[in-house]
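Q: pasting the structure only:
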């Protein structure tokens, strides 16, 4: 499907380009039940989300990205672009 359009909340670039995919097909959602301490790994192009934290405890997340040595960051002000994708 290619790069999907995203909304951009006014959060001083926090989650810019990674929040609020527009026109997502919610009928294709898959729910994954997890227990405290569980870990979930997925492909970075998988549309994903966790919903609101409804507990009194912190939710921790770690995001790790790997790229080949020949990859380069986009030039210019990439935050101003509605979609950013660099493929090596």
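A: That came through, no problem. Because the structure is predicted, anything quoted here is derived from the model rather than measured.

Q: every contact and neighbour count from this point should use C-alpha atoms.
A: Will do.

Q: can you name every helix or strand that the helix or strand where residue 20 lies contacts?
A: Secondary-structure element containing residue 20, defined by DSSP states H and E: strand 19-21. Counting contacts by 3 or more CA pairs under 8 Å, 6 or more residues apart in numbering; DSSP states H and E, strand 19-21 is packed against strand 6-7.

Q: please compare the first structure with the one that follows:
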């Protein structure tokens, strides 16, 4: 991952611009083209560096919150994780 990729991800997740053309604004901030922003985000998604593209809400600010845990046999962990990850509402899924 390049320094530019890291800067793009940082801007993307922490200060996504609320503009009519947000990707063009990200490009302006990083001194690159809008098409390069889109291409780099696509590459990062395909490489698995980005798990999903969409909003992440602060649960307490909208009055909801859910934390769920599953006890899964080790031999089924990958299968269950893959199933859980199919739900677009899930934005964090990890083993403890």
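A: Yep, that arrived. Source: prediction; values computed, not measured.

Q: superpose the two chains and report the TM-score.
A: TM-score of the superposed chains, computed with TM-score structural alignment, normalised by the length of the first structure, equals 0.30; 46 aligned residues with a CA RMSD of 4.0 Å.

Q: residues of the strand holding residue 20 of the first structure that come out buried?
A: Using 16 or more other CA atoms under 10 Å as the test for burial, strand 19-21 of the first structure gives no buried residues.

Q: need the contact list for residue 4 of the second structure.
A: residue 30 (CA atoms under 8 Å, 6 or more residues apart in numbering).

Q: mind checking how far it is from residue 29 of the second structure?
A: 11 Å (CA to CA, to the nearest Å).

Q: what's the answer for residue 23 of the second structure, then?
A: From residue 23 of the second structure to residue 29 of the second structure the distance is 10 Å (CA to CA).

Q: when the two are compared, which one has more neighbours?
A: residue 23 (20 against 13; other CA atoms under 10 Å).

Q: now do the contacts for that one.
A: So residue 23 of the second structure contacts 34, 37-38 (CA under 8 Å, 6+ apart).

Q: one more time with 6 Å
A: residue 34 (CA atoms under 6 Å, 6 or more residues apart in numbering).

Q: now residue 21 of the first structure. Nearest residue, chain neighbours left out?
A: The shortest distance from residue 21 of the first structure to any non-neighbouring residue, by CA to CA, 6 or more residues apart in numbering, is to residue 6 (4.3 Å).

Q: separation between that neighbour and residue 20 of the first structure?
A: From residue 6 of the first structure to residue 20 of the first structure the distance is 5 Å (CA to CA).

Q: lovely, talk soon.
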